[in-house]
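K.L.:
got a predicted structure plus its sequence, pasted below:
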Amino acid sequence: MTDLPETPGTPGASQGVYGISVAAELSGVAVQSLRLYERHGLLSPTRSDGGTRLYSADDLARLRRISELLSAGVNLAGIARILDLQDDNAALLADKRATSGKAAKKTPSN
């Protein structure tokens, strides 16, 4: 979700590094809400070997989007559908870019 360049030694945007209390503080969302969102399938934080939830920068961006939609009056079922559609759209765009890049490489230049 985030387009930040990765610096050597820093975690990738999708790597879970924040515990639930840190993620709650960074996102401004209560810990119980984070658990609720996970139960509803809105978030899927990674888990440590011991079972601790680990949130990534991508998860924090998703939490911001969830908060925006809640503020707009969308219920959790609606948010789940919107996020699924946005995820599908992003995957289609990535596939299109990958396919377009391959087609451009195959096209002979004049």
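P.N.:
Sure thing, it's come through.

K.L.:
all contacts plus neighbour counts: C-alpha atoms, from now on.
P.N.:
Fine.

K.L.:
tell me where the chain has strands.
P.N.:
Read by DSSP state E, the chain holds these strands, from start to end of the chain: 46-47, 53-54.

K.L.:
quick check: buried residues in the longest helix out of those in the chain?
P.N.:
Assignment by DSSP state H gives helix 76-106 as the longest helix of the chain. For helix 76-106, burial by neighbour count (16 or more other CA atoms under 10 Å) applies to 76, 79-80, 83.

K.L.:
now the strands of the chain as CSV including mean neighbour count and distance to residue 103?
P.N.:
Formatted as CSV, the strands of the chain follow (neighbours: other CA atoms under 10 Å; distance: least, CA to CA, whole Å):
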stretch, mean neighbour count, distance to residue 103
strand 46-47, 16, 36
strand 53-54, 20, 39
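
K.L.:
one more structure, for comparison:
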Amino acid sequence: MIPHQPDPAAPSAGKKFDSDKFDDEHYPAYTMGRAAEMLGTTQGFLRSLDEHGLIQPERSSGGHRRYSRYQLRMAARVRELVNQGTPIDAACRIITLEDQLHEAQQRNSELQSSD
């Protein structure tokens, strides 16, 4: 029996497996189509979040938008607000302020724990 040899043409051949990407909520792992499907929305909705400045997705080498889990959570929250009747520009502003507040609270907790 011949031992299994990795296929040198395979995408992972010769590359180190980066398990940190599984845990990185900012890693742009999702295509626009997949992201829209996961959120139950349209690709146009995701493009509008980019236009409103809330989410700036990474771009693949081919120029396609790629979204992270963090960005998808923000988009899901905007979708909730829009479904409740909030205009999209106001929803984006609310999410931005919520995110800034959360970051400030985290920094404050870190500073208090380091004392």
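P.N.:
Nice, thanks for sending it over. Just so it is clear, the model here is predicted, and its values are computed rather than measured.

K.L.:
turn the strands of structure 1 into TSV, columns for distance to residue 106 of structure 1.
P.N.:
Listed next are those as TSV, based on distance: least, CA to CA, whole Å:
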stretch	distance to residue 106 of structure 1
strand 46-47	39
strand 53-54	42
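
K.L.:
alignment lookup: residue 81 of structure 1 to structure 2.
P.N.:
Correspondence of residue 81 of structure 1 to structure 2, assessed by TM-score structural alignment: residue 93.

K.L.:
next one: the closest residue to its match other than its chain neighbours relative to residue 114 of structure 2, how far apart?
P.N.:
Leaving aside its chain neighbours, residue 93 of structure 2 sits nearest to residue 54 (7.9 Å; criterion: CA to CA, 6 or more residues apart in numbering). Separation of residue 54 of structure 2 from residue 114 of structure 2 (CA to CA, to the nearest Å): 32 Å.

K.L.:
what's the counterpart of residue 28 of structure 1 in structure 2?
P.N.:
Residue correspondence to structure 2 (TM-score structural alignment): residue 28 of structure 1 is matched to residue 40.

K.L.:
which one of the strands of structure 1 lies closest to residue 88 of structure 1?
P.N.:
strand 46-47 (20.6 Å; CA to CA).

K.L.:
just give me how far that closest one sits from the chain centre.
P.N.:
Using CA atoms, centre = their mean, to the nearest Å, the distance from the centre of strand 46-47 of structure 1 to the centre of the chain it belongs to is 14 Å.

K.L.:
okay then, goodbye and thanks.
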